[in-house]
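*Asks:* my questions are about this predicted structure, shown below with the sequence.
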Amino acid sequence: MRKRGQINIVLKKQRSGAEERQSTPVPLTDEAHAPFRQVEKALSALVGLDEMKTFMKEVYAWLYLNKKRQESGLITGKQTLHMVFKGNPGTGKTTVARIAADMLREMGVLEKGHLIEAERADLVGEYIGHTAQKTRDLIKKSLGGILFIDEAYSLARGGEKDFGKEAIDTLVKAMEDQQHEFVLILAGYPNEMDRFLSLNPGLPSRFPLKVSFPDYTVKELSTIAVNMLENWQYRLHDLAEDQLERILYAEKGRDEAHFSNGRFIRNLLERAIRHQAVRLLESGDYGKEALQIIRADDLIKSYEKHPFSS
């Protein structure tokens, strides 16, 4: 006969073994998980965004397991997929929205899976009743897909008498009446989005999915630049790599709260390529190597003449 202490030890080991078995990752190789594998592939091409990658897996798992619960005759939770994306410009919000649209289409949650991008001017009209109609028309175009409204907080900037309030009211009604026919994503600067949601007590509860897009680090931005140039069949000279880092530290320190991340990188590189073109034209060097190399001077000229942050 085992002593009581021995029994406890055995039970603990059994529980530990069960927990170990449950925590072992199961590869999502089944054909049923093809939509998620596509999402993983698309997200893996993006630099950083670890929180968003985890979030997308959670959304997929939640939707998939709800289907399984339904098939087993179990109660399933109400699947409201309206989202808030909080982050500075150039942090990947629109790109991730497109990936989400593709995933929801492949899972049968959205019929079309297209993305409609909008801003205040696309929703707000010039007279009473015009705004509601413009907003309804935009929602109609979005049915079966995602309506992505950037700088959504601008809808509340004019106060009670502004037509933006009419757009918000129309959106809220559509979220209730047609909640399974489209997904609404509101995006914008973190602080402004928090203030916007606090202005209407009914808004926060209608957006159960909220995720932050942090600014990229200098190292991540450098990787984005290298990848971008590689896609364009250019590359940085060794000295240009060091110069790029110095520029990024300077620009982030200049106004980090409104730093435009990936957008800044694209603008900088596009201007650097134009400076490279002038340099090669004047030197007459059209060799294959020269045509691909971006030098430190190209970056310096691009940044010093146009110290853009947006």
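*Replies:* Done, it's in.
*Asks:* for the rest of this, base every contact and every neighbour count on C-alpha atoms.
*Replies:* OK.
*Asks:* quick check: the gap between the most centrally placed residue in the chain and residue 229.
*Replies:* With distances taken as C-alpha atoms, centre = their mean, residue 93 lies nearest the centre of the chain, 2.6 Å away. Distance, residue 93 to residue 229, using C-alpha to C-alpha, to the nearest Å: 21 Å.
*Asks:* cool, and residue 302?
*Replies:* For residue 302 relative to residue 229 (C-alpha to C-alpha), the value is 15 Å.
*Asks:* not counting sequence-adjacent ones, nearest residue to residue 262?
*Replies:* residue 90 (4.5 Å; C-alpha to C-alpha, 6 or more residues apart in numbering).
*Asks:* okay, now residue 223: neighbour count?
*Replies:* 14 (other C-alpha atoms under 10 Å).
*Asks:* C-terminal to the helix or strand hosting residue 185, what's the next element?
*Replies:* In this assignment (DSSP states H and E), residue 185 forms part of strand 183-188. For strand 183-188, the following helix or strand on the C-terminal side (DSSP H and E) is helix 190-199.
*Asks:* what packs against that next one?
*Replies:* Judged by 3 or more C-alpha pairs under 8 Å, 6 or more residues apart in numbering; DSSP states H and E, helix 190-199 is in contact with strand 83-87, helix 203-206.
*Asks:* adding mean neighbour count and distance to residue 192, write those out as a markdown table.
*Replies:* Shown next, in a markdown table, are the helices and strands packed on helix 190-199 (neighbours: other C-alpha atoms under 10 Å; distance: least, C-alpha to C-alpha, whole Å):
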| stretch | mean neighbour count | distance to residue 192 |
| --- | --- | --- |
| strand 83-87 | 24 | 9 |
| helix 203-206 | 14 | 14 |
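*Asks:* hey, where'd the helices end up in the stretch 51-200 of the chain?
*Replies:* Applying DSSP state H, counting those that start in this stretch to the stretch 51-200 of the chain gives helices spanning 93-106, 120-123, 130-142, 164-177, 190-199.
*Asks:* including distance to residue 49, could the ones you listed go into JSON lines?
*Replies:* Shown next, in JSON lines, are those (distance: least, C-alpha to C-alpha, whole Å):
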{"stretch": "helix 93-106", "distance to residue 49": "10"}
{"stretch": "helix 120-123", "distance to residue 49": "27"}
{"stretch": "helix 130-142", "distance to residue 49": "26"}
{"stretch": "helix 164-177", "distance to residue 49": "28"}
{"stretch": "helix 190-199", "distance to residue 49": "16"}
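*Asks:* put this beside the first:
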Amino acid sequence: MSVTNCETFDEHLREVKREISSIVGLREIKKQLESILEKIIGAEKDAAKGFRVVPPKPFHMVFVGRNGTGKSTVARIIGKLFYLAGVLSSYTLTEMQGHQKIRDANGGLLLVKIDEEDPISSDTMEELIAAMDKGKSSIVLAGNHRALNQYMKCNLNLYRRFSTRLQFDDLTCEDLAMILEKKASIKGESDMLCGFELDSSCSTDSIARTIAELTPQNLRSLLNAHLLDQMLIEAKKVATPGEKTISLKNLEMGVQNGAEIFKNLLNL
């Protein structure tokens, strides 16, 4: 195992367990993460009994899904799982956009975001292939179905090096409501999203209905969870001055105003 200190291993294990359990939506992917975690725990028990445990080699993945569906969150968790399993020497996640020069993942996981408007250069593609063949890091290509298909068709040498594909479906209105509740529960005064709480009128069901009624489907599909920060900010703007709670009425106005801002930005 990469993590030789038992206390450190247990700390990382508890942290990853919490992160997996806190995932909203992505039910099938969550099951796969839990399965990987169980295998890691089993291998650690075998190692403690003196059995020889050979960690697998790093492998590479494709994450297919629209914006805001949790690709970065899952990549971060997988990086930690691979570290605990001894696949990687570091649990760090390095992110880059397609046009950027490839960054050194330092034995961790490299998340490369593919965008139709921001394609990977041929030089970067060659660097990615070289990094994959070196075998010290795991690389994840992430993007929507159209962007990834266009890119893979033109780069078969790269495509053949990926062994796993995960599908990130759009979040439901109930999923979005649960994420919004989690965001609103963050304590602190450090930014515009902290320091307020939802009052008792803001149940998961009522928030989900509000999102369903006041946001168009095409907008939710384009942005998913990326919608929510702006909606909370807008709800706080219309709250009673001096109050530290957001009512359902405030939230309805915030959802509507936030949706209008994104519709104008995206010309929807």
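*Replies:* Received the coordinates, thanks. This is a predicted model, so every value here is computed, not measured.
*Asks:* returning to what we had before: which of the helices of the stretch 51-200 of structure 1 is buried the deepest?
*Replies:* Per residue and on average, the most neighbours among the helices of the stretch 51-200 of structure 1 fall to helix 93-106, with a mean of 20 (mean count of other C-alpha atoms under 10 Å).
*Asks:* what range in structure 2 does that one sit on?
*Replies:* Using TM-score structural alignment, helix 93-106 of structure 1 corresponds to residues 71-84 of structure 2.
*Asks:* now do the matching stretch: distance to the chain's middle.
*Replies:* Remark: stretch 71-84 of structure 2 is offset 9 Å from the chain centroid, using C-alpha atoms, centre = their mean, to the nearest Å.
*Asks:* how about residues contacting that stretch?
*Replies:* Defining contact as C-alpha atoms under 8 Å, 6 or more residues apart in numbering, one finds that stretch 71-84 of structure 2 is touched by 1-3, 9, 12-13, 16, 19-20, 33, 36-37, 40, 63, 65, 88-93, 108-109, 111, 140, 142, 168.
*Asks:* what lines up against residue 198 of structure 1 once you look at structure 2?
*Replies:* Aligned counterpart of residue 198 of structure 1 in structure 2: residue 153 (TM-score structural alignment).
*Asks:* for that match, give its distance to residue 159 of structure 2.
*Replies:* As for residue 153 of structure 2, its distance to residue 159 of structure 2 is 8 Å (criterion: C-alpha to C-alpha).
*Asks:* same check on residue 148 of structure 2?
*Replies:* On the measure of C-alpha to C-alpha, residue 148 of structure 2 and residue 159 of structure 2 end up 10 Å apart.
*Asks:* got it, and residue 45 of structure 2?
*Replies:* 36 Å.
*Asks:* can you tell me the closest non-neighbouring residue to residue 138 of structure 1?
*Replies:* Per C-alpha to C-alpha, 6+ apart, closest to residue 138 of structure 1 is residue 123, 7.4 Å.
*Asks:* was I right to think that neighbour contacts residue 168?
*Replies:* No. If you go by C-alpha atoms under 8 Å, residue 123 of structure 1 and residue 168 don't touch, sitting 9.3 Å apart.
*Asks:* what's the counterpart of residue 149 of structure 1 in structure 2?
*Replies:* By TM-score structural alignment, residue 149 of structure 1 lines up with residue 112.
*Asks:* show me the contacts for its match.
*Replies:* By C-alpha under 8 Å, 6+ apart, residue 112 of structure 2 lies in contact with 95, 96, 97, 98, 139, 140, 141, 142.
*Asks:* can you tell me which residue in structure 1 aligns to the first one?
*Replies:* Correspondence of residue 95 of structure 2 to structure 1, assessed by TM-score structural alignment: residue 117.
*Asks:* what's the mean deviation for stretch 73-81 of structure 2 versus structure 1?
*Replies:* Mean deviation of stretch 73-81 of structure 2 relative to structure 1 after superposition (mean C-alpha distance after the TM-score superposition for structure 1): 1.5 Å.
*Asks:* ditto for stretch 27-35 of structure 2
*Replies:* Looks like 2.2 Å for stretch 27-35 of structure 2 (mean C-alpha distance after the TM-score superposition for structure 1).
*Asks:* report the distance from stretch 128-138 of structure 2 to the chain centre.
*Replies:* With C-alpha atoms, centre = their mean, you get 22 Å for stretch 128-138 of structure 2.
*Asks:* residues in contact with it?
*Replies:* 57-61, 88-89, 102, 105-110, 139, 157-158, 161.
*Asks:* just the buried subset of the residues you listed, please.
*Replies:* Those of those that meet the buried threshold are 58-61, 88-89, 102, 105-110, 139, 158, by 16 or more other C-alpha atoms under 10 Å.
*Asks:* nearest to residue 207 of structure 2 among those residues?
*Replies:* Ranked by distance to residue 207 of structure 2 (C-alpha to C-alpha), these are led by residue 61 at 34.4 Å.
*Asks:* residues contacting whichever residue in structure 1 pairs up with that closest one?
*Replies:* By TM-score structural alignment, residue 61 of structure 2 lines up with residue 83 in structure 1. Applying C-alpha under 8 Å, 6+ apart to residue 83 of structure 1 gives the contacts 183, 184, 185, 186, 207, 208, 209, 210, 211.
*Asks:* may I see the residues you listed organised as JSON lines, with distance to residue 237 of structure 1 added?
*Replies:* Formatted as JSON lines, these follow (distance: C-alpha to C-alpha, whole Å):
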{"residue": "183", "distance to residue 237 of structure 1": "44"}
{"residue": "184", "distance to residue 237 of structure 1": "43"}
{"residue": "185", "distance to residue 237 of structure 1": "40"}
{"residue": "186", "distance to residue 237 of structure 1": "40"}
{"residue": "207", "distance to residue 237 of structure 1": "46"}
{"residue": "208", "distance to residue 237 of structure 1": "46"}
{"residue": "209", "distance to residue 237 of structure 1": "43"}
{"residue": "210", "distance to residue 237 of structure 1": "40"}
{"residue": "211", "distance to residue 237 of structure 1": "37"}
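*Asks:* now the strands for structure 2?
*Replies:* 61-65, 93-97, 109-113, 138-143, 164-168, 197-198, 245-246 (DSSP state E).
*Asks:* thinking again about what came up before, quick one: which of the helices and strands packed on helix 190-199 of structure 1 is nearest residue 237 of structure 1?
*Replies:* Across these, closest to residue 237 of structure 1 is strand 83-87 (C-alpha to C-alpha), at 31.6 Å.
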